[in-house]
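# Predicted coordinates and the sequence they were generated for:
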Amino acid sequence: MVSHTERWARVRGVAWGAALAAVLGCRSSPTPSAGKEVIDVHVHLTQADAVAPLLAHMAKHRIDRAVILASPDLTSGRGGSGLSGYRAGNEIVLDAATAHPGKLIPFVTVELGHDDLPYLAELRRRGACGVKLYQGHNLFHERPLDDPSHQAMWQALADQALPVLLHANTVRYRGELEAVLRAFPSLRVACAHLCGSRTDLARVESLMQAFPGLLVDTSHGSAGPAAEGFANLERERAQLLGLFSRWPERFLFGTDLVTSGLNPTSTEMWDLQAESNMGLLKAENFRFFRQTEGQSARVLGTYQGLHLPPEQLGPVLGQNAARWLGACLR
């Protein structure tokens, strides 16, 4: 699996000097209003030496807290397969959160099978606040989400009222997700990337209608998937605005930042990722890579943002996350 940083570097046809100059030229990106706490619920902290750059990045973009997610080797760009390396990823986020309590909120990763139940208990004793689950992604999908061997873990997550951030490919595994949500209605689940439906808002709307407790994050990661998502949300802007008006309490701000690659090019891309994800919600227009007609490569372009009113922007940027995280913020 190619890391997010490598994906940036492989965007075909982009002249990096010109691209970065353009990024630096749009530093008047939207920032939160004073007095409004901003919580990024989707940050992959992949290495210990990225903590200081991450904190500086948060300060630069006025992000008050970040949910830092433990990452397996595949997500961190270290290779491997499946969930390999996830326990090492747990150590990274627990150590970072211990050093920066309240600022960095640790979400650990577990194998859904029942064998990880004692391990979850240990992680909880050590300060784990919530859980990030990757098994709804096709690269980590070894068994159905509703497999019988997963039932004990789902029950434990529900019983302990732990916030869960779940990556769910709802094209492939929607039925499995629905089975889990029906079986465990008290699960405190936030479904990443508009529940895998950035290019099909009708799907996320039907899921939110069917499961009133389901939250979704608005995160877009790097390169192709984000560009495709932003382009579709621009086309379906009116429908997305309707969802925010209908359920303002159910959306969470996230960036899907992956902290691998500590070099000037990578950290400039961190900036662009934060600005575009914030811009989607707050701005009239924002910049990110896009595929333009007549060009085979993605280039920096402008998208129309949602420009949410204050009564919707405040909840999505932080208030909804604060309720979902609950005791994690104390």
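Sure, I can see it.
# from here on, contacts and neighbour counts on C-alpha atoms
OK.
# Can you list the neighbours in contact with stretch 124-138?
69-70, 94, 98, 105-110, 112, 140-142, 145, 162-169, 173, 325, 328 (CA atoms under 8 Å, 6 or more residues apart in numbering).
# try this one side by side with the last:
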Amino acid sequence: MKNIKKFRRPICGICLVAIAAIFVAFVATRSSDSLSGLDQGDYMIVDVHENIESQDGIKELISVMNTVNIAKMVLAAAPEEIFDYIGEKGFTEYEDNNDTVLSVAKKYPDRFYAFCTIDPNDSSKVTTAMNCVAEGADGFKLYNGHSFFYEYPLDDDRMLGLYNYIQEKGMPVIFHVNTGYYIDQFKNVMTLYPDMKVICPHFCLSSKNPTQLAELFAQFPNLYVDISFGYKDYLESGLIRISDNIDVFKQLFAQYPDRFLFGTVAVVEDDDAEKDSEWITDTYQTYRDMLEKDTYTTFYVVDETTGEEIQLKGLALDAATLEKIYETNWATVMME
């Protein structure tokens, strides 16, 4: 019996050390991956639109989300051409990115939604969509209204089965549409599927024509937009455009506060040295500043001669409107 007692003590000691190590790891994981890392006195922001090339930087992305107080994020799958454009048209490797966003959302369900994308030329679109839903997809992202990926009219019979499936499932779709080219086709789709919850990103590419956007809102109660601008050149132009027409945009937000959603689309890539955590943090914060402040500066808009950041006018939205954009409009879309 003495020998047994002597043998048990070190084993128990090892157990205690192991348990302590597991506890420390658990606490560390919760602090970064759960909502405990957020400022509970701030808005619990939902970012409804981001692309990630792989899972490699997901921990860093969660850390950035915590810094900007983004509680949850939609990861919208994309073809390889979004991440690595080599000058040729195509819609490749999107299945791999579908798997990526689905995997991340499964691993971090409190922090991410997964939106699958569908190739417009996939002859089995509905089956592909059904398989995504079976794997846990929360919605979809369509690029067939993107001028680079445009192959045939948005209201073509080849797309109608997919639209109908999305509407029947009651799931939202991020529908990238260049309304400068395809607005009539887009209106036809919206008319055919009045219950399909559509998020048209980048102000529905209508920030140059806010009157047109207001008309779309008035005509289609199922239409939402996110406030992102996309790539950095577009973001710079968009921020300047809003600053130069601040009263027009304030009126638009005041008239349709229930239709705007917070989105960023920094496009998180693996091999872009510029897009480190600081860059992504500053990009996300820029969108918050645009919505919340009277004036602000950002590294996106600088004086060409001096390199100094130029002061821009912000929307300075009231707390009730910000809460809608950051939280409750999305809850309505998702019926949460």
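That came through, no problem. As the structure is a computational prediction, the values presented were derived from the model and not from experiment.
# Filter the contacts of stretch 124-138 of structure 1 down to the buried ones.
Taking 16 or more other CA atoms under 10 Å as the criterion, what is buried in the contacts of stretch 124-138 of structure 1 is 69-70, 94, 98, 105-110, 112, 140-141, 145, 162-169, 173, 325, 328.
# Show the contacting residues for Asp195 of structure 2.
Applying CA under 8 Å, 6+ apart, the residues near Asp195 of structure 2 are 167, 170, 222.
# Now do the same for the first one: its match in structure 1.
Spelled out, it's Gln167 of structure 2. When structure 1 is aligned by TM-score structural alignment, Gln167 of structure 2 is paired with Ala158.
# Its match sits in which helix or strand?
According to DSSP states H and E, Ala158 of structure 1 maps onto helix 151-159.
# same thing with Leu133 of structure 1?
strand 130-136.
# counterpart of that strand in structure 2, which residues?
The aligned range for strand 130-136 of structure 1 in structure 2 is 139-145, by TM-score structural alignment.
# Skipping its backbone neighbours, what lies nearest Ile105 of structure 1 in space?
Excluding its sequence neighbours, the residue lying closest to Ile105 of structure 1 (CA to CA, 6 or more residues apart in numbering) is Val67, at 4.5 Å.
# Okay, the one you found and Val43 of structure 1: tell me how far apart.
Distance, Val67 of structure 1 to Val43 of structure 1, by CA to CA, to the nearest Å: 6 Å.
# So for the two, which sits in the more crowded spot?
Higher neighbour count among Val67 of structure 1 and Val43: Val67, with 28 against 24, using other CA atoms under 10 Å.
# give me the element the aligned residue in structure 2 for the more buried one is part of.
Using TM-score structural alignment to pair residues, one finds that Val67 of structure 1 aligns to Val74 in structure 2. Using DSSP H and E, Val74 of structure 2 maps to strand 70-76.
# What helix or strand is the residue positioned nearest the centre of structure 2 located in?
By CA atoms, centre = their mean, structure 2 has its centre lying nearest to His49, at 1.2 Å. Here His49 of structure 2, judged by DSSP H and E, is contained in strand 45-50.
# Give me the helices and strands touching the helix or strand following that strand, please.
Proceeding N to C from strand 45-50 of structure 2, the next assigned helix or strand is helix 58-68, under DSSP H and E. When contacts are defined as 3 or more CA pairs under 8 Å, 6 or more residues apart in numbering; DSSP states H and E, helix 58-68 of structure 2 sits against helix 2-33, helix 277-292.
# how much space is there between Leu207 of structure 1 and Glu178 of structure 1?
Using CA to CA, one obtains 8 Å as the distance from Leu207 of structure 1 to Glu178 of structure 1.
# Also His114 of structure 1?
Taking CA to CA, one finds His114 of structure 1 at 20 Å from Glu178 of structure 1.
# where do the helices sit along the stretch 151-300 of structure 1?
Taking DSSP state H, counting those that start in this stretch, the helices of the stretch 151-300 of structure 1 run over residues 151-159, 174-183, 192-196, 201-210, 223-235, 237-246, 264-282.
# Mind putting the helices and strands packed on helix 58-68 of structure 2 into JSON lines with mean neighbour count and distance to Val268 of structure 2?
What follows is these, written out as JSON lines (neighbours: other CA atoms under 10 Å; distance: least, CA to CA, whole Å):
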{"stretch": "helix 2-33", "mean neighbour count": "12", "distance to Val268 of structure 2": "18"}
{"stretch": "helix 277-292", "mean neighbour count": "19", "distance to Val268 of structure 2": "8"}
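# ok, residues contacting stretch 318-329 of structure 2?
Contacts with stretch 318-329 of structure 2, where a contact means CA under 8 Å, 6+ apart, come from 43-47, 257-262, 291-292, 330.
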